[in-house]
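[1] Have a look at this prediction, sequence included:
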Amino acid sequence: MAKDFSEVFPTLKLNNDLRMIYSDAKVLRIANTSKGDRLRVYIRAPHIIEKKDVYAVEREIVRQLFPNDALTVTIHENFELSAGYNARSLMEAYRESILDEFKSYDRFYYLILSHADFEYPEDNVVRMILDDTLVAREHKDEMVRILEKIFNERCNLAVSVLVDYKEHDESRAGRSAERKINEEIMRISGGLSGKDSESDDAETDSLHTSEDAADGADGYYEA
C-alpha cells in the first residue's frame, strides 16, 4: 500500500515550497541496488512535479539522511493528471522540466531540443521541428523515444511524437548561436572519453521506466 511521502521520510526537512509540492505525493516503493550505492524512490502525484524540485529533494535526501554514504538517490516520479491535459497543455506546462532532464541526460539532446519548435496537429500528437542538421537527424530517434516515454509512462498521457525539420537561421545571430552549439558539442565530445560506465548509468537512470530501473535492484521496500 502506498504511503505519504512525509510518512516514509518523517525526518526529512524541506522548505515550505517543496513541502507543499510533495504533500500529496505517495511513495509506492523504495529499491536499492545489490552494491548498495543507489536508492530508487518511486512516487506518484496527482499533479506535475517540476524536475528541478525532484532534483532538489534527491539532494536533500542524500545530504540529510545519508551524509556519510557514497549513495545516489533517484526519484522516479509518476503523475496522475486531470483529463484536461492534452499534448499541448502538458508540453507547455512541463517543457522546462523536460529541458532540465535532457541537460542532465545528454547535452547533445538538450542543445538540439532547446532550439526546437513544437506544433500540435492533434490533441495527442506533438510535432517536434528541429534545425535541419546532421546532428539532429542522427539523434532524432532517441529523442523521440525519450519524449514518448515521458509523456506515455511518466505522465500517463498517450502521445505520439513526430519529427520535422526547419532551415537554419542564416542571420548573424543565427550563425553565432550555431557556432556556440558546435563549440559546446566539441567540448562535450572531448570529455566523453573519461566517462565510465557507472556514470553513464547514473545519468540515464532518471529516464528509465519503473520496470527498467528495478532491474538489478536486490532489495526493495513496498510502501
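    Looks like it came in fine.
[2] can we go C-alpha only for contacts and neighbour counts from here?
    Will do.
[3] can you map out the helices along this structure?
    Secondary structure of the chain by DSSP state H: the helices cover 5-8, 16-21, 51-65, 87-105, 107-114, 134-149, 172-191, 197-204, 210-214.
[4] buried ones in the shortest one?
    Along helix 5-8, these residues count as buried under the neighbour rule (16 or more other CA atoms under 10 Å): 5-6.
[5] now do stretch 165-184
    By 16+ other CA under 10 Å, the buried positions in stretch 165-184 come out as 165, 178.
[6] For Glu119, give me its contacts.
    88, 126-129 (CA atoms under 8 Å, 6 or more residues apart in numbering).
[7] most surrounded residue in the residues you listed?
    Val126 (22 neighbours; other CA atoms under 10 Å).
[8] putting a second one here so we can go through both:
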Amino acid sequence: MLEVSSLSSRYGRITALHDVSLRVDSGELVALVGANGAGKSTLLRALSGIQPTCGGSVGFEGRDVTRSSPRARVRMGIVQVPEGRQVFSPLPVEDNLRLGAFVRPSAEVAGSLEQVYSLFPVLAQKRKEPAGTLSGGQQQMLAIGRALMARPRLLLLDEPSMGLAPRLVAEIFATIRALRQAATTILLVDQNARAALSIADRAYVIEVGRIALTGSGSELLDDDAVREAYLGL
C-alpha cells in the first residue's frame, strides 16, 4: 500500500531524514520506533504532505504522491492522528468528529458517527460537551475517532500514548489492536517501544534520520541492541 523510497527532508540546513526507505502492506500494522529527535514525527508529516521533502519518493497504492497536497492525500485515504491530539477545544465533541469527515459525502456521516461512538462509548456520552473539557485519554480517543471519520485506507498514528496514565495507555493500545483486527492498515509511531513492537506485524528502528534496523515486531523485541537502547533491558 505504501512504498517510501530514499526519502529525505530538511529543516533549513539540517537534514532530518536521510534516504529513508520502508513499506507498509495492506492490512499490516507497522511500528516505527526510535529516540526523541530521531525523525519519527518528521517522517509521518512528510507522508501526510505537511513536511517538505528534498529527495526520494512516496508511493501509495501504485501512485506517486510525492508532490500531492495534504488535502489530496486525505482524499486518497492517507489520514494522520497528530502528536498532541490537536482537538478543536471550544467545539463540541461531535463537531470535532464531523470535521474529520470533510472529504466524505454528507449522507455517510451519520453512519460513521455511530461506528466511532460504538468504538468509543465515552465520546457518545460527551458528544455535546466542548472537546477541551475531556481528559487526555478521551481527547486521544477523539483524535483517533476524528481520523476514522475520513475512512482512512492508511492510518498514521503519531505518539498516541504520549502523556497518558498506564491504564489509559493500555486502553489506547487495545483500540489500536482492534483497528488492526478490523483490517485497518496502520503506521504507528510511539515512544512506548515495547507496547508498539508487541502489537506490530513488522517494525523499523530509526536513528538520526536513518533506518537502522527492520524486522518483525517480535524479532526486534528480542534484539539485544533494541532491548538495551529502547526497552531499558
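    Sure, I can see it. What you see is a predicted model; the values in this text were computed from it and never measured.
[9] Just give the TM-score of the two.
    The TM-score (TM-score structural alignment, normalised by the length of the first structure) is 0.28; 119 aligned residues with a CA RMSD of 6.3 Å.
[10] burial count for Pro70 of the second structure?
    Residues within reach of Pro70 of the second structure, counting by other CA under 10 Å, total 19.
[11] actually Ser197 of the first structure, not the one I wrote
    Neighbour count of Ser197 of the first structure, defined by other CA under 10 Å: 9.
[12] any idea how far it lies from Glu203 of the first structure?
    Counting by CA to CA, to the nearest Å, the gap from Ser197 of the first structure to Glu203 of the first structure is 10 Å.
[13] rewinding a little: please list the members of the contacts of Glu119 of the first structure that lie in strands.
    Using DSSP state E, the subset of the contacts of Glu119 of the first structure located in strands is 126-129.
[14] Do you have the helices of the second structure handy? List them.
    Counting by DSSP H, the second structure has helices at residues 40-48, 70-76, 93-99, 109-119, 121-125, 136-148, 166-181, 193-199, 217-221, 224-230.
[15] Please convert those to CSV, extending it with distance to Phe60 of the second structure.
    As requested, the helices of the second structure are exported to CSV (distance: least, CA to CA, whole Å):
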stretch, distance to Phe60 of the second structure
helix 40-48, 10
helix 70-76, 9
helix 93-99, 24
helix 109-119, 24
helix 121-125, 32
helix 136-148, 18
helix 166-181, 19
helix 193-199, 23
helix 217-221, 23
helix 224-230, 29
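[16] Figure out which of the ones you listed is closest to Leu29 of the second structure.
    With CA to CA, the closest approach to Leu29 of the second structure among these belongs to helix 166-181: 6.4 Å.
[17] Next, the buried residues of that closest one.
    In terms of neighbour count (16+ other CA under 10 Å), helix 166-181 of the second structure has its buried residues at 168-169, 172-173, 175-177, 179-180.
[18] so which of the ones in strands among the contacts of Glu119 of the first structure would you say is closest to Lys149 of the first structure?
    When those are ranked by distance to Lys149 of the first structure (CA to CA), Val126 comes first, at 13.2 Å.
[19] give me every residue that touches the closest one.
    Contacts of Val126 of the first structure (CA under 8 Å, 6+ apart): 87-88, 118-120, 159-162.
[20] Out of those, grab the one that's most surrounded.
    The residue in the contacts of Val126 of the first structure with the most neighbours, by other CA under 10 Å, is Ala87 (22 neighbours).
[21] Report the separation between Gly174 of the first structure and Lys51 of the first structure.
    According to CA to CA, Gly174 of the first structure and Lys51 of the first structure sit 29 Å apart.
[22] what do you get for Ser6 of the first structure?
    Distance, Ser6 of the first structure to Lys51 of the first structure, by CA to CA: 19 Å.
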